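J.: Following is a predicted model, sequence given first.
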Amino acid sequence: MSGASVTGRICSWVEGNLDKDFTLEEMSEELNYSKFYMERVFKENTGTTIYRYVQGRRLEEAARKLAETKRPVVEIALETGYGSQQAFARAFRCVYGCTPREYRRSFVPGQNRISMLLRGNRAGTFLCRGGLAA
């Protein structure tokens, strides 16, 4: 099986298990690959680690839920695999440059881009659904 096929299987498995707490050992057992093989092939094909990919996908899902629902932040944090609202807020801020609450307040439904003021007069633009913080 090619590296791209293995990577595709890993990504598909992650997508189906984003809402669950899992380890690389559990993933490797279910996919029938060694943990080290999966990590090496995934990194070669994506340029990132499985852990970072999972974290990024969970944060994308959380950002989508923050923008599209009025559910409590703590509920979204727990649903997306974070053990606490504080851990979720730290990870979210690292990626999006703002807290989950600030992100939610800045979102305007129906737009693909949201703009918000970050500390002082520095403006940041965030792309919804898979975009990068600028």
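T.: Cool, the structure landed.
J.: contacts, neighbours, all on C-alpha from now
T.: Fine.
J.: The longest helix seen in the chain - contacts with which helices or strands?
T.: Among the segments of the chain that qualify as a helix by DSSP state H, the longest is helix 50-68. Applying 3 or more CA pairs under 8 Å, 6 or more residues apart in numbering; DSSP states H and E, one finds that helix 50-68 contacts helix 35-46, helix 73-79, helix 100-106.
J.: Mind checking the ones you listed for the one nearest to Arg58?
T.: Among the helices and strands packed on helix 50-68, helix 73-79 comes nearest to Arg58, with 9.1 Å by CA to CA.
J.: Other residues contacting the closest one?
T.: With contacts defined as CA atoms under 8 Å, 6 or more residues apart in numbering, helix 73-79 is touched by 19-20, 62, 65-66, 83-85, 88, 100-101.
J.: picking that back up, what about the helices and strands packed on helix 50-68, which gets the closest to Val14?
T.: Closest to Val14 of those is helix 35-46 (CA to CA; 12.3 Å).
J.: which residues are in contact with the closest one?
T.: Residues from elsewhere that reach helix 35-46 (CA under 8 Å, 6+ apart): 3-4, 6-7, 10, 24-25, 28, 48-50.
J.: on that earlier part again, Throw the contacts of helix 73-79 into CSV and include neighbour count, thanks.
T.: Listed next are the contacts of helix 73-79 as CSV, based on neighbours: other CA atoms under 10 Å:
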residue, neighbour count
Asp19, 15
Lys20, 13
Ala62, 23
Lys65, 17
Leu66, 20
Gly83, 13
Ser84, 12
Gln85, 15
Phe88, 23
Pro100, 25
Arg101, 13
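J.: one more structure, for comparison:
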Amino acid sequence: MCNMVCRKEVFPMDSPAISQIHTLCVQMERHLSTPFPFSLWAKHCHYSPYHLRHLFTETIGVPPHQYLRRRRLTEAARQLVFSSQPLLEIAFSAGYESQQAFSDAFRRLYHMSPARFRARGFFYPLQLFPEEPFLWTSGPKGDGALRPATPKDIPTWMALAHLSIDGYPCWVEGAYRAALSAAISDRRAWVWEGQEMLGIATLAPQGDHLAYWAVHPRLRHRGGLQRLLALFRQTVLPQRAVALTTFRAGDAADTGHRTQLLQLGFEPRELQTAFGYPVQRMVLPANRTVAP
């Protein structure tokens, strides 16, 4: 077990505010096919629209308009694969006024037409609804440490993965759960933990490739990825390069993860395709220091 520690940090957002954000997500689910009155809801919560957007982004990790668009297209993608509804009906249920507008929006984020996505029969989400129990994470309440994951961690790990799938194209839950179990068995999975699970990371079998890593959305804009990476570099892969794949430049589905990787010192390398999705390999050189 790692005895590296992370500095303490105070998170100003209180539980009532987070509860309101969760209620806002519930309300958005009821408006997947109709316009959502965000300004009216902000007034109902006694917030300005600007402040509510800020709270939402800090809690969920993406702005509300982006979250809602991704939720709508995720549920549309689910219907494409698991129902026989006509495309026009799916377009309307996703809040689009025409099949063409829906197809254009779908193609931008899924990189294929709705018809092709349905024919392929391979569903993956862009954004999942944040489950209430795990949304209450308030961040580190003391020292955080990196430790090997165990099978008992899987339920909480999966909850955190659900909150962070916007960083990973083609995230398929069944395949991911199987890969996670194998990684835990091979001691290739780690948990960053304070009083709660704050971050997760798994290595691919080849040993220097980060197959998956993420932090709770409330840490995403507070240096969480940098702190997790520093722990990982100093304890799991000391003095070694770290590789991973991420979105290519200009991908409309990227919610900012590529920019964060560049800021952390990762260097773009060769273009690749993973599960039919265009990605790019990025490498953090062995001599690149990451401060916690």
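T.: Cool, the structure landed. Owing to the predicted nature of the structure, the values given are computational and were not obtained by experimental measurement.
J.: TM-score of the superposition?
T.: The TM-score (TM-score structural alignment, normalised by the length of structure 1) is 0.74; 119 aligned residues with a CA RMSD of 2.7 Å.
J.: picking up where we left off before, mind picking the two most distant members of the contacts of helix 35-46 of structure 1?
T.: Farthest pair in the contacts of helix 35-46 of structure 1 (CA to CA) is Ala4 and Glu25. Separation: 20.4 Å.
J.: average offset between stretch 53-60 of structure 1 and structure 2?
T.: Averaged over the aligned pairs, stretch 53-60 of structure 1 sits 0.4 Å from structure 2 after superposition, using mean CA distance after the TM-score superposition for structure 1.
J.: For Ser34 of structure 1, list the residues it contacts.
T.: Ser34 of structure 1 neighbours (CA under 8 Å, 6+ apart): Ser28.
J.: If we use 10 Å, what do you get?
T.: Shown in contact with Ser34 of structure 1 (CA atoms under 10 Å, 6 or more residues apart in numbering): 24-25, 27-28.
J.: That one corresponds to which position in structure 2?
T.: Matched across to structure 2, Ser34 of structure 1 falls on Ser48, judged by TM-score structural alignment.
J.: Against Glu75 of structure 2, how distant is His31 of structure 2?
T.: His31 of structure 2 sits 12 Å away from Glu75 of structure 2, going by CA to CA, to the nearest Å.
J.: In terms of neighbours, single out the busier of these two.
T.: Glu75 (20 against 17; other CA atoms under 10 Å).
J.: I figured that one hits Ser83, correct?
T.: No: taking contacts as CA atoms under 10 Å, Glu75 of structure 2 lies outside contact range of Ser83: 11.1 Å.
J.: Could you list which residues are in contact with Gly47 of structure 1?
T.: Listed by CA under 10 Å, 6+ apart, the contact partners of Gly47 of structure 1 are 41, 53.
J.: Which residue of structure 2 sits opposite it in the alignment?
T.: Residue pairing (TM-score structural alignment): Gly47 of structure 1 is matched to Gly61 of structure 2.
J.: Which part of structure 1 matches the helix or strand hosting Arg227 of structure 2?
T.: Secondary structure from DSSP states H and E places Arg227 of structure 2 in helix 224-235. Under TM-score structural alignment, helix 224-235 of structure 2 corresponds to no residues of structure 1.
J.: Can you identify the element that follows that helix toward the C-terminus?
T.: strand 242-247.
J.: and the angle from that following strand to helix 224-235?
T.: If you take axes from the mean of the first three to the mean of the last three CA atoms, to 10 degrees, strand 242-247 of structure 2 sits at 150 degrees to helix 224-235.
J.: Great, nothing more from me.
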